[in-house]
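K.L.:
Sequence first, predicted coordinates after that:
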Amino acid sequence: MRTSYKVSFWEIRPNVGGPRSRNAGKVISYTVRWLVAGREKSQTFKKSTPAKNFLSDLRQAAKNGEEFDIDSGLPLSKLPPKTEEKPARTWLEFSRSYIDMKWPDAAPNSRDGLTETIATVSPALVHEDASGAPDPELLRRALRAYYLAPQDREEPRPVGVAEALAWLEKASLPMPDVAKPTNVRAALNALSRLLNGKPAAASTVARKRAVLHNAFEYAVELEELDHNPIDKVKWTPPKLAEEVDWRVVIGPRLMRECLTAVTYVGKRGRGRRLRALYACMYYGALRPAEAVALHIEDCHLPATGWGRLVLCRSLPESGSRWTDSGSTHEQRGLKLRPLAEVRTVPIPPVLVQILRDHIAEFGTAEDGRIFQTERGGIVGSTAYGDVWAATRLLALTPAQVASPLARRPYDLRHAGVSLWLNSGVPATEVAERAGHSVKVLLQVYAKCILGQHDRANQRIDEALDD
């Protein structure tokens, strides 16, 4: 506010109606005029008494030595009382409301990703002069275990955790400041690094950036920001490798050897229990979560010929603290599909027979699941990951074990899709069976389609011979 003591006044000016007015020649209003710091001010009244009283108040204020506001022209005593502006919400306060909005409909792994992203960027969105920052690992754990997830907020906080969160609550930037390019860049840089300072995987950076972008979109929706600030920051994320590495693809002969070798892994038939699971990933190109969720009623397994699997559910694995049930698995629909949508996968006779043999030997779980632990539980990723690692040691040469060849169980799905493509199955049919769009299919498996180089070279040779 700019003020001044330099004030002067004119006499009240009567305003007379014009010749075409009904009040022609009559006084219709009275204008009070005065100067504040050389700037003319005025206010008009319908009657003379209010005008005289107003001018008298102005003169009395000037006589009393009051300061006058230059913009409004009024003495400070005449200004309307200031309304207390509510301080802007901080990033930390906003981020918790964002998680509350997303939480009810988010899958368990998405909940995990939400809290991980917010816990990663929040320590970077603080005031420049905020000193005494807690240990980064403690701060991230405090956010993930005591502050962000709705079910954790009432948990008793250890002294160190409480102090770390108190520091962050005080240091967190107000939302308008978060949108400044320097702060957005700081958040992006934070999500591109691990706690040890090493670069994060490109897929991790892409996932966290998507969460941050969505959070800013929600802030725009709530009118806490007027635009998404990420869109105005020139920041290049690490290159995301979207194509499957062709070296992971295992061929049919070697896969048969692995399916034999797995029966020798573990005690009490542990490997035998998982043989059909790996076969589903390879011959049916099922995702692990889809294979684990396979029920007996999903399977058409004739005595001879091709069968089919009708997939309608998956059992993705996550930490129990992210599920509503408290279990490590929570049943979901198929990935990237509406909840009730199904996917039909024709399966070759070799897989039909493997599944028939598996069911004959191990039966099914009480709820109809084909794959179960010895006690009827859901097969976890650690179990089928460990058994597959031991299988590779038995079935592959040392050089193959050291290579990327079928290093993870998920690579069996990649190999199955690659087998279909290399067999000449149209991309539209492969995409339908694998649960992809054609665009994603060709983008991801471009380098796994073999034999094209030789055919291309042959065509070029023929052209050169003309």
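P.N.:
All right, it came through fine.

K.L.:
When you work out contacts or count neighbours from here on, use the C-alpha atoms and nothing else.
P.N.:
Will do.

K.L.:
Contacts for stretch 291-311 next, please.
P.N.:
Contacts to stretch 291-311, defined as Cα atoms under 8 Å, 6 or more residues apart in numbering, come from residues 277, 280-281, 290, 313-315, 331, 334, 342-349, 352-353, 355-356, 364, 367-371, 378-379.

K.L.:
From these, list just the buried residues.
P.N.:
Buried by 16 or more other Cα atoms under 10 Å: 277, 280-281, 290, 313-315, 334, 342-347, 349, 352-353, 355-356, 364, 369-371, 378-379, out of the contacts of stretch 291-311.

K.L.:
residue ranges of the helices in the stretch 101-250 of the chain, please?
P.N.:
108-121, 136-142, 159-171, 175-178, 181-191, 202-221 (DSSP state H, counting those that start in this stretch).

K.L.:
those strands in the protein, which residues are they?
P.N.:
For the chain, the strands defined by DSSP state E cover 3-4, 7-9, 13-16, 27-36, 39-45, 68-69, 299-300, 307-311, 343-347.

K.L.:
any chance of those in TSV, plus distance to residue 53?
P.N.:
Listed next are the strands of the chain as TSV, based on distance: least, Cα to Cα, whole Å:
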stretch	distance to residue 53
strand 3-4	22
strand 7-9	14
strand 13-16	14
strand 27-36	10
strand 39-45	11
strand 68-69	18
strand 299-300	94
strand 307-311	85
strand 343-347	84
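
K.L.:
ok, second structure coming up, stack it against the first:
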Amino acid sequence: MASKLYRYRKNSWRFAVSQGFTKVTDPVTGKTRLKRNQKWFTITARTRKEAEAKMAEILDQLNKGTYVEPSKKTLAEFLREDFIPHLQAKGRSPSTVRGYQINIEQHIIPHLGDLPLEKIAPIHIEGWLNTVTLTNGGRPTARSLQYWRAILHRALEYAVEMDLLPRNPVDKVKPPKVERRKPESFSREELEKILDAAKSSRYYALIATAAMTGARLGELLALRWDAVDFEQGTITIRRTLLDTGNQRTGREPFFKETTKDNEIRVVPMAAPLVSILKNWRKRWIEERMAIGGGYFDRFNLVFPTETGWPMSESNINRDWKVIFEKAGVRKLSPHKLRHSFATRALDAGADLDTVAAILGHSSVLVTKQFYVDSREEAKKSAVNRLADFLLSTGSLDARS
């Protein structure tokens, strides 16, 4: 039997549920009496109608035996103290667990971490997905939002399994829709301008390698010199940088010892790239000697900072925009160099299977989906050139 619902304070309501009686003996008089056992519930609601609906739901759960006691933990405490150890206990690989930790610490906890676990509602999650920004102030892609939502969903699903939540609030929040857009890439003329503008910067070799191999930026930032074979003219891509760490605080960088597609691939280097990397190697040795080895020796990265520490993608995004502006080209993200490699290679006559293998795509369908559409202008140009040729030879009469 439940007591009447009453307002406790603003947006807060209380009611009690009788749980029978207990015999209590007075230690002085020795008399026995019955004491009513009650369990009090506090509900957060703006209106009485909303509070009554929540009260009815709790009573229904009590009758069915499915009621879950609210957890006093915050979301941050649950994620750090329960969910991450759960992943480790389940035998997830260190790189997988670390990937979860990075995304949780950078994108979930700063926005939702202070909320009590029991009070997380769909409105909080939807608000987070609609307003979250990156460290540079920009909006994340829909794919990133989908991934972060999936992490939170998995974490709160574990909370439901452990009877810390009655249901998963993420279920009521639709994942962001990913709109397929035609991938952007730099033209051959733009690439020439970018490389020319970057020649005097520390980024020249990195930009040239990205443009001439199609490797992901994270893969290049994790590249070690022992993966560069000048004699064979190849680069072996076997890992990626997940977390730059922090040199000042001593937080270690984290490298995932596999690529995004969990495969090792060998990418050939064109002769000009071999020369560029050999010249960069000389400068790298000079910088290493200037500080006495240090992180240069420890990490042996091909493209580190001036101290030998891993480069930050956010700093690269910022600095490369300056180079792109100097070159007078569109300020696309560095990742577009990967798109540019694919489209330029296809334009030059390379087949899809070869390009897919170089890029490390799991299927040629991925390559086709992302890059073939971007060649529409090239196809139009080819058709127009053919028409011009036929007109010039008199084979085609535009007046007929």
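P.N.:
Received the coordinates, thanks. Here the structure is a predicted model, which means the values were calculated and not measured.

K.L.:
so which of the helices of the stretch 101-250 of structure 1 comes closest to residue 100 of structure 1?
P.N.:
Nearest of the helices of the stretch 101-250 of structure 1 to residue 100 of structure 1, taken as Cα to Cα: helix 108-121 at 10.3 Å.

K.L.:
tell me the contacts of the nearest residue to residue 238 of structure 1 once chain neighbours are set aside?
P.N.:
Spatial nearest neighbour of residue 238 of structure 1, excluding adjacent residues (Cα to Cα, 6 or more residues apart in numbering): residue 202 at 5.4 Å. Contact partners of residue 202 of structure 1, counting by Cα under 8 Å, 6+ apart, are 237-241.

K.L.:
any idea what residue 202 of structure 1 aligns with in structure 2?
P.N.:
With TM-score structural alignment as the criterion, residue 202 of structure 1 lines up with residue 142 in structure 2.

K.L.:
Contact partners for the nearest residue to residue 224 of structure 1 once chain neighbours are set aside?
P.N.:
Distances taken as Cα to Cα, 6+ apart place residue 175 nearest to residue 224 of structure 1, at 6.7 Å, with adjacent residues excluded. Shown in contact with residue 175 of structure 1 (Cα under 8 Å, 6+ apart): 88-91, 94, 224-225.

K.L.:
TSV for the helices of the stretch 101-250 of structure 1, including distance to residue 307 of structure 1?
P.N.:
Shown next, in TSV, are those (distance: least, Cα to Cα, whole Å):
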stretch	distance to residue 307 of structure 1
helix 108-121	32
helix 136-142	49
helix 159-171	56
helix 175-178	56
helix 181-191	46
helix 202-221	36
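
K.L.:
dump the residue contacts of residue 442 of structure 1.
P.N.:
By Cα under 8 Å, 6+ apart, the contact list for residue 442 of structure 1 reads residue 427.

K.L.:
What's the match for it in structure 2?
P.N.:
So residue 442 of structure 1 corresponds to residue 368, using TM-score structural alignment.

K.L.:
Next one: that match from residue 342 of structure 2, what distance?
P.N.:
To residue 342 of structure 2, residue 368 of structure 2 is 10 Å away according to Cα to Cα, to the nearest Å.

K.L.:
and if you look at residue 233 of structure 2?
P.N.:
Distance from residue 233 of structure 2 to residue 342 of structure 2, by Cα to Cα: 20 Å.

K.L.:
So which of the two has more stuff around it?
P.N.:
Per other Cα atoms under 10 Å, whichever of residue 233 of structure 2 and residue 342 has more neighbours is residue 342, with 28 against 14.

K.L.:
Can you tell me, leaving aside adjacent residues, what's nearest to the counterpart of that one in structure 1?
P.N.:
Superposed on structure 1 with TM-score structural alignment, residue 342 of structure 2 falls opposite residue 417. Among residues not flanking residue 417 of structure 1 along the chain, residue 285 sits closest, at 6.0 Å (Cα to Cα, 6+ apart).

K.L.:
list the contacts for the one you found?
P.N.:
Per Cα under 8 Å, 6+ apart, neighbours of residue 285 of structure 1: 412-417, 433-434.

K.L.:
surely residue 258 of structure 1 meets residue 390?
P.N.:
No: Residue 258 of structure 1 is beyond contact range of residue 390, at 10.2 Å (criterion: Cα atoms under 8 Å).

K.L.:
out of the two, which sits in the busier spot?
P.N.:
More crowded of residue 258 of structure 1 and residue 390, by other Cα under 10 Å: residue 258, with 22 against 16.

K.L.:
ok, residue 254 of structure 1 - how many residues close by?
P.N.:
12.

K.L.:
Mind telling me what it corresponds to in structure 2?
P.N.:
By TM-score structural alignment, residue 254 of structure 1 lines up with residue 190.

K.L.:
residue contacts, that match?
P.N.:
Contact partners of residue 190 of structure 2, counting by Cα under 8 Å, 6+ apart, are 327, 329.

K.L.:
Quick check: the gap between it and residue 180 of structure 2.
P.N.:
Separation of residue 190 of structure 2 from residue 180 of structure 2 (Cα to Cα): 24 Å.

K.L.:
And for residue 108 of structure 2?
P.N.:
For residue 108 of structure 2 relative to residue 180 of structure 2 (Cα to Cα), the value is 26 Å.

K.L.:
Then residue 158 of structure 2?
P.N.:
32 Å.

K.L.:
Looking at the two now, which is surrounded by more residues?
P.N.:
residue 158 (17 against 8).

K.L.:
Correct me if wrong: that one contacts residue 83.
P.N.:
Yes: counting by Cα under 8 Å, residue 158 of structure 2 does reach residue 83; the two are 7.3 Å apart.
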